[in-house]
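[1] Requesting a structural model of the entry that follows:
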Amino acid sequence: MQIDPKQPTTKNPPEMFAGDVWLDPIAAPREPGQTMTVAMVRFTPGARTAWHSHAKGQTLHVTDGVALVGTRDGRVVELHPGQTLYTPPGEEHWHGATPDDFTAHLAMLDNAQDPATTTTWLEHVADDEYHRP
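    Next up is the predicted model:
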């Protein structure tokens, strides 16, 4: 058994996020063959990721507030605490808070063999993409 010390909260970089987004690491691979990474991510109202995809997919579990997730086909879904969303490998998407609500979610993903390719970051989400009904 091992108890890890709390890691510091970090602010996510503006190259990949719009608005204030904070990350608390929870779990990272420890043993050979393990690949799972887990983090608590908190978004202020209106904050969101840039477009991105994950080599092995991503699971988001909303813990607080109201979250939005958008896909390239123009769909934007709203998620509430207790709901879980999975984006498959390679699916370009964004996620964040609504304009009026904070949100927090657990982000869970498996690292790719080359960690630099785990997440592919793309352009920022345009305001009209974010504000779609």
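[2] When you work out contacts or count neighbours from here on, use the C-alpha atoms and nothing else.
    Fine.
[3] what are the ranges of the helices in the chain?
    If DSSP state H is used as the criterion, the helices of the chain fall at 127-130.
[4] Please provide the structure for the following sequence as well, for comparison with the first:
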Amino acid sequence: MHITRSRPDTRPGPAEHFTGTVWLDEIAAPEAPSRLRVFSVHFAPGARTAWHRHPHGQVLYVTEGEGVVQREGGAVEPIRAGDTVWIEPSETHWHGAGPRTFMTHLAVVEADEDGTTADWGPLVDAGTYLNCP
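    Predicted coordinates:
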């Protein structure tokens, strides 16, 4: 057993992967052989990820606020505090806050053999985002 009493500092989401103001807190990144990674991600209203996919899928658990998620070819879906979203391995998607609300979620992923947790694509354009419910 290992108890972590301090964490890395909160860091901003990089502009090449996020639109708007996003903050990332690393919750867990155990040493090998574990490949688990857990982040708390805080989105300001209108903030969102770029299109991306995860080699082993992703679980999102919304802890506060309201947001949206969309898989490639699907509708933009609302998500709220208490919702859990399972994103299939290699399913291209994006997620973020609603246009008028903050949203925080826990993001749980498993790194690939080379340490990759996400393959990033283009930023989500305003037209796609403005189709939010």
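[5] Give me the mean distance between the biggest strand by length in the second structure and the first structure.
    Secondary structure of the second structure per DSSP state E: the longest strand is strand 58-71. For strand 58-71 of the second structure, the mean deviation from the first structure after alignment is 0.5 Å (mean CA distance after the TM-score superposition for the first structure).
[6] which other helices and strands contact that strand?
    strand 77-80, strand 84-87, strand 93-97, strand 103-110 (3 or more CA pairs under 8 Å, 6 or more residues apart in numbering; DSSP states H and E).
[7] Single out the most deeply packed of those strands.
    strand 93-97 (a mean of 26; mean count of other CA atoms under 10 Å).
[8] Please work out which residues of the first structure line up with that one.
    Aligned using TM-score structural alignment, strand 93-97 of the second structure spans residues 93-97 in the first structure.
[9] Report the angle between the longest strand of the second structure and strand 103-110.
    Calculated by axes from the mean of the first three to the mean of the last three CA atoms, to 10 degrees, strand 58-71 of the second structure forms an angle of 120 degrees with strand 103-110.
[10] Just tell me the aligned range of strand 58-71 of the second structure in the first structure.
    Counting by TM-score structural alignment, strand 58-71 of the second structure corresponds to 58-71 in the first structure.
[11] chain center to that stretch, what's the gap?
    Offset of stretch 58-71 of the first structure from its chain centre (CA atoms, centre = their mean, to the nearest Å): 8 Å.
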